[in-house]
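Participant: This is a predicted model, with the sequence first.
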Amino acid sequence: MALDPEDLLTIEKYALQNAVKYEAVPQEKAVLGKIMGVAPQLRARVPEVKEAIENIAAGLNKTTPDEWRARLNEIAPELLEELSVKKEPEKGLKALPGAEAGKVVMRFAPNPNGPPTIGSSRGMIVNSEYVKMYDGKFILRFDDTDPDQKRPMLEAYDWYVDDFKWLGVVPDEIVKASDRFDTYYEIAEQLIEAGHAYVCFCDGETFKGLKDKKQACPHRDAAPEENMKHWKKMLAGGYEEREAVLRIKTDISHKDPALRDWGAFRILKKDHPRPEIGDKYIVWPLLDFEGAIEDHLLGTTHIIRGKDLQDSGKRQKYIYDYLGWTYPVTLHWGRVRIEEFGKLSTSGIRRDIEAGVYTGWDDPRLPTVQAIRRRGIQPEALKKFMIEMGVGETDVSMSMESLYAENRKFVDPIAHRMFFVANPVELTIDGYGGGIVEAPLYPNQPEMRKIETGNTVVITKEDAANLEVGSKIRLKDLGNAEITSMSPLSAKYIDNSMETTKKEKMKIIHWAPTNGLKVTVLGPDGNFSGIGERTISSELDKVVQFERFGFCRIDSVDGENVVAYFAHK
C-alpha cells in the first residue's frame, strides 16, 4: 500500500530541509532518523519511507540548491526559518510554557521496582527545581500498579524518599497509585456508560492483526449495558488472565497503530507486595490509564516525559476529551545514556544482585543514586549537572567524567589530603630516626596533620619498580633519600630541604607508615588494598583525597581496618 500524500509531503519537507542545510543531496539515514522522530506512525513502514527518500533525492539531483530553497519556502517556510536561526547551546532550565507563579503543579512518577538511578535523578531534580522556580506544588507519585513485569519493592518507596531528602527536596505530597483502584474503577465505568470503552475478548495476536488492518474488534460495538455486565464479571473474577481486556475507543483507522483502541485494564491474578493491597484486586489499570487519571486528580499542570512516550500523551488525551478535562502542558526530553554503564535495567540489576554479581543496590559498579552517594558524589554536584543539561529532545550521551568534573569543584576545597599506598612495598631509610611528620591538610594552607612513623615506610609497587640504585627521591613532607639497595629496598636519608629536592630534580612520591591502618578501597573499576596514615580514622563519612590516588569517601572504620569508596580522580 502506497504512502498517503500527507506522509509523502512530510518526507519531502525534511529531505529538503536537510538538503538546504548542507547544500547537498541528503543522505538517506539522516532523513530517515528525522522522519521516524516526527512521524512515529511510519515506523512500521520503513522500506516505503526509504523508497520515498530515494525518489526525492533523485529529483533533487536534477535541480539546484536555489530551487530546493524555493520549494522548501513554499511547502514549509517554518523549517527554512529554523535554518536561519543560529542556535546557541542552552544551559539551565528555560521558562515553562503557560506557567503562573503559585499555580504550577508537577510530579515525579517512578515505578518503585528498585531505587532511583542517575538517569531517573534527572526527573527528580528538574521537576522539583521547576516547582521551586514557580512557587508551586511538587508531588512524588508511585506508579505501582504492575505486580508482574515491574513488581514493586517495599523498600523502594522509602529509598525514593531518602534520596529526595539527600537532594534537599521534600515533596509536598506523596501518592501511591495502588491506593486508588476504586477511583480508577469508577472512571472506567463512566467511560463504559458513555460508550467510550468496551470489553475486548480477542487474544493479543488476533487484536494486533485487526488493529494493523484498521479493523474493529468484533466486540467494539457492544451496547454499554453489555460492556458493563462483562466489566462487572471481570471485577468478580469471572474471567481468566488475558481472557478479557477493557479498551478505550479511539479512531480505529488512525494512521498511528499505537493509538488505535488501546488497553486500559487487564486481568492479573497476582498479589501486590504492599500488605494492605495484597490480593484484593485482580483487574489492574495499565500505566497510560492510571497516569492519565492521576494527573487529573492531582491537578498536574505540566508534565516532563521522555520523547519515547509521546504516544502516551496522545492516548491519554482521548480520556481527557471524553471527560471534558484539560490535558497538562507537556514537554519531552531525549534519553540519557551513561557511557560507562551501557544498558543496565532495574530488573536486570535486581536479578544480578540476587545472584551475587553485585553486593547490593549501592555497589560502586552500579549507576544508582545510592551507589554514587556512597562513593562521595555531592548532591549539589548532581543537581547542578542535571539542571545545566536542561530540557531538550536531543538524546544525551553522558560520561561520568562530566559528573566527576562537577563534583570535583565541590569536594576539592573541603577534602582533607591523606596518604594511602595501594600495593605497598616496604622501604627502609637508613639514617632517619623516625618521628612525627607534619603534612598540610590542604595544599598551601597552614592547617597541618601529624603522621607518626619509624624509619621504614611503604611506597607503591609501581613507584618501587621505577627506582634503581642511585635514584634520588623525595618522600613527600618527610625528606630526601637516595636508593642504596633494591632487594631489600632501602635508601639513605639525605635531608628535608626543598632546595636539595629542586637542585637534584628529585621525583616526589607519597608514602605511608608501616604502622598505619589497613585500607580497602572499593570502586567501579576494581578494589584496592593497602596502608594509609592513621589520621584517616577521623574522617568517617567524609570525602578525602588520597594523594596521587583520588577522592574517596571513608565508609567505615573498624579498629585497624578502614573501608573507603572511590569517587574519582
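Facilitator: Arrived safely.
Participant: Going by C-alpha atoms from here, please, whenever you check contacts or count neighbours.
Facilitator: Fine.
Participant: Would it be right to say that residue 449 lies in a strand?
Facilitator: Yes: assessed by DSSP: H, G, I helix; E, B strand; the rest coil, residue 449 belongs to a strand.
Participant: these two touch, right, residue 290 and residue 184?
Facilitator: Yes: in this structure, residue 290 is within contact of residue 184 by CA atoms under 8 Å, at 7.1 Å.
Participant: neighbour count winner among those two?
Facilitator: residue 290 (23 against 19; other CA atoms under 10 Å).
Participant: In the helix or strand harbouring that one, which residues are buried?
Facilitator: Assessed by DSSP states H and E, residue 290 sits inside helix 287-297. Buried positions in helix 287-297, judged by neighbour count with 16 or more other CA atoms under 10 Å: 287, 288, 289, 290, 291, 292, 293, 294, 295.
Participant: nearest to residue 208, of these?
Facilitator: Relative to residue 208, the closest of the buried residues of helix 287-297 is residue 288; by CA to CA it sits at 18.2 Å.
Participant: got a list of what the closest one touches?
Facilitator: Residue 288 makes contact with 264, 312, 315, 316 under the criterion CA atoms under 8 Å, 6 or more residues apart in numbering.
Participant: could you redo the last one with a cut-off of 7 Å?
Facilitator: 312, 316 (CA atoms under 7 Å, 6 or more residues apart in numbering).
Participant: Below is an additional structure, to be compared with the one above:
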Amino acid sequence: MTLTEDDKKTVEKYALQNAVKYGQAPQIAAVMGRVMGECPHLRNKAKEVTPFIQEILGEVTKGSPEQWQARLEQIAPELIEELCTRKEPEKGLKPLEKAECGKVVMRFAPNPNGPPTLGSTRGIVVNSEYVKKYNGKLILRFDDTDTQTKRPMLEAYDWYREDCNWLGARPDEIIIASDRIPIYYEHARKLIEGGHAYVCFCESEAFKALKDAKEACPHRNTPAKENLEHWDKMLSGAYPEKSAVLRIKTDIRHKDPALRDFGAFRILRMPHPRPEVGDRYIVWPLLDFEGAIEDHVLGTTHIIRGKDLMDSEKRQTYIYKYLGWDYPITTHWGRVKMHEFGKFSTSGLRRAIEEGEYNGWDDPRLPTVRAIRRRGIQPEAVRKFMLDMGVGETDISISLDTLYAENRKLVEPKANRYFFVWDPVELEITGAEPCTANPPLHPTEDRGCREIDVGTKVLVCREDAGKFAAGSKVRLKDLYNVEITSMEPFQARYIDDTIGSAKKEKMKIIHWAPVNGVPVRVLSPDGEFTGIGEKQIAAELDKVVQFERFGFCRIDSAGSEIVAYYTHK
C-alpha cells in the first residue's frame, strides 16, 4: 500500500515538529505514535507503512533546523504554537487539600460496562496512592444504574476487582449502586417533601425547549403533596417508560442550560443484568444523583474528577445544599490522550468486539488493562507511568513509549533471551559439522547457557536473507561464520567460528533458529507474526522473555505451538 497525500502531510508535520522540538533528526517512534493517533486507519498496517514513513523522515532529516521551522510554520503553524504553550506536567502527586492522616476517604467509581482501560487506570492508581499516603480508605463503587445506554456487563465487576488488585490498589470496601436503590429513593422523597424536586411529565424535546428559553416546566410548581403521589405512582409502575422524570429544582434562569432543573430519576423497564436485581426496580437514578448521595453516605472526603465533569459537581451542589451537607473537596484534572489509541470509548470497544473486529477484551491491540497484562506489562510500570502524570488541569498528550521505557527497566534484567525467526527461510550450510550452540540465557546476568542442536541447516528471517548476495559473509549469532554461496537455493559454506574474524571483517550478525525448533505465533498490536523458535521457550510459560532482534514477549501458552503476546521493543 501507499500513503495518501493527507497521510503524507500528517507524517511530515509531526516529523517536523519532533525535529524542531529537539533540534535533531526526527525519531520514528515518537512520530509513529502521533501519526497513529491521528490516522487510526493506519494502525493495523503499521508494518506496511513504516518504510514510507521512514522515507519521509529521511527527507525531513536532510533539512536544517531553520528549514524545519519554516516548513512547519507553512504547513502546520498550530504545532508551532503547541510547542510554545505546552507545559510539561509536574511529576508526582501534590498534597491533598485539608487532608488529615487517617481520615481521608476516596473512591473510584466506574460504570462496569466493560473492563478497566488505560484511561480509567489513572483514577484507580492515583486514588489508591493518595489513600496509602494518608492512611485512608479506598472505596470501589460500581455506578451501575444505567440499564440501557451503558448497560453493565456481569463479567466486568470481577474484572475491576482483579485489575485493581493487580495494580496494587486493593479497595477497602466495594459498593454496588444497584444494591442500594432504596437509599436513593429515601433521599429523593426528602427532596420532594422539601419542595426541591418535582415530577415532570413533559416530553424531552418540549422540556428542552422550555429550558433553553429559561422558562419553567408547567409541573414545576406542583405542591409537594401532589408530587409525592406522582412519585409513588412512578415507583408502583403506574406510568409508562420515560413518561415521567423526577427533576431537581435549580435556577431555571441560570446562564448555563446544563444546570437548569436537571433530571434525577427516570423510568426504565429494562431489567438489570445482575440476577439479584433483575426487574425489581423500574425507576432508576441518574448518575449525578446517585453519585451525590453515595459520596455523602460513604463519607467521601476528597474527589478527583475530570475537568469535563465540572457541571456534574455544580448540579450535585444543589442536592448538598438542600440536604444541609458539605460537599467533598474536589480536584480536577485534564484529559489524557495516548497517541497510539486516539479517542476510544468502552461502549465503542464493546461493539467492535461483538462484531468480531477484536478477539476479546484482552486483544493486544486494545487499550484495556487485561490486554496490557497479557502482553507482560508490569503493574509497577503502570503505577509509575500514571503517578508521574501528576494531578493538574493541563491536558496531557503522551506516548506509550514512556510506559514501555518504565516496563523495560523491570523486565530487562529478568527476561531470558531466545532466538525466534519469523517468516523463516531455510539456509543450507556446507562444511560445518553438526554441533551444539550455547548462547547465554542473559547477556549480563550469570544464568548459564541454552543448548541448541544444529545440523547442516538453520532458519533465518526472510528479511535478513534478502539483504545478502552470493559472496556475502555473515555471522550466525553465537554459532559461527558463513559465506553465502547461492541465493536460489539459499546456501552458504562454513568459514570459521571465531568472533574476532567477524568483527575484523565487519560481518553482519543475524539471529537464527534450528530447523527442528517449535512453531511460534506472536500476537502484537501491529498484527500476527509466525515462525520458529527454540524448544526451551516452552519452559517460560507466563514469563516475559526477549526474542533477540524482535522484542520482549510474554509466553501465553506452550504446547505443539508457542503463543506469545508482544510486550514492546
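Facilitator: Arrived safely, thanks for sending. Not measured: the values here are computed from a predicted model.
Participant: May I have the TM-score of the superposed chains?
Facilitator: Aligned and superposed, the two chains score 0.84 in TM-score terms (TM-score structural alignment, normalised by the length of structure 1); 483 aligned residues with a CA RMSD of 1.2 Å.
Participant: Superposed on structure 2, what's the mean shift for the helix holding residue 290 of structure 1?
Facilitator: Relative to the matching residues in structure 2, helix 287-297 of structure 1 has an average distance of 0.3 Å after the fit, by mean CA distance after the TM-score superposition for structure 1.
Participant: What are the contacting residues of the following helix or strand past that helix?
Facilitator: Following helix 287-297 of structure 1 in sequence order, the next helix or strand is strand 302-306 (DSSP H and E). With contacts defined as CA under 7 Å, 6+ apart, strand 302-306 of structure 1 is touched by 105, 106, 328, 329, 330, 331, 332, 333, 334, 335.
Participant: which residues of the stretch 451-569 of structure 2 fall in helices?
Facilitator: In the stretch 451-569 of structure 2, the helices defined using DSSP state H, counting those that start in this stretch lie at 462-465, 499-504.
Participant: Same check on the stretch 51-200 of structure 1?
Facilitator: In the stretch 51-200 of structure 1, the segments counted as helices under DSSP H, counting those that start in this stretch are 65-75, 77-84, 118-133, 154-166, 181-193.
Participant: So which of the ones you listed is the most surrounded?
Facilitator: Stretch with highest mean neighbour count among these: helix 118-133 (a mean of 20; mean count of other CA atoms under 10 Å).
Participant: Just give me how far that one sits from the chain centre.
Facilitator: 11 Å (CA atoms, centre = their mean, to the nearest Å).
Participant: Also stretch 135-154 of structure 2?
Facilitator: The answer for stretch 135-154 of structure 2 is 19 Å, by CA atoms, centre = their mean.
Participant: Flag every buried residue along it.
Facilitator: Going by 16+ other CA under 10 Å, stretch 135-154 of structure 2 has these buried residues: 136-147, 151-153.
Participant: so how far is the helix ranked longest in structure 1 off the chain centroid?
Facilitator: Counting residues, the longest helix in structure 1 under DSSP state H turns out to be helix 5-22. Remark: helix 5-22 of structure 1 is offset 33 Å from the chain centroid, using CA atoms, centre = their mean.
Participant: repeat for stretch 399-414 of structure 1
Facilitator: Distance, stretch centre to chain centre, for stretch 399-414 of structure 1: 18 Å (CA atoms, centre = their mean).
Participant: Give me the subset of the buried residues of stretch 135-154 of structure 2 lying in strands.
Facilitator: Within those, residues falling in strands by DSSP state E are 137, 138, 139, 140, 141, 142.
Participant: Same list (the helices of the stretch 451-569 of structure 2) but as JSON lines, adding distance to residue 174 of structure 2 and mean neighbour count.
Facilitator: Converted to JSON lines, these look like this (distance: least, CA to CA, whole Å; neighbours: other CA atoms under 10 Å):
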{"stretch": "helix 462-465", "distance to residue 174 of structure 2": "53", "mean neighbour count": "15"}
{"stretch": "helix 499-504", "distance to residue 174 of structure 2": "60", "mean neighbour count": "13"}
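Participant: Ok, which of the ones you listed comes nearest residue 489 of structure 2?
Facilitator: Closest among the helices of the stretch 451-569 of structure 2, once you apply CA to CA, is helix 462-465, at 11.5 Å.
Participant: which among the contacts of strand 302-306 of structure 1 end up buried?
Facilitator: For the contacts of strand 302-306 of structure 1, buried by 16+ other CA under 10 Å: 105, 106, 328, 331, 332, 333, 334, 335.
Participant: nearest to residue 56 of structure 1, of those?
Facilitator: Using CA to CA, residue 334 comes nearest to residue 56 of structure 1 of those, at 28.7 Å.
Participant: Surely the closest one is in contact with residue 394?
Facilitator: Yes: counting by CA atoms under 7 Å, residue 394 is a contact partner of residue 334 of structure 1 at 4.9 Å.
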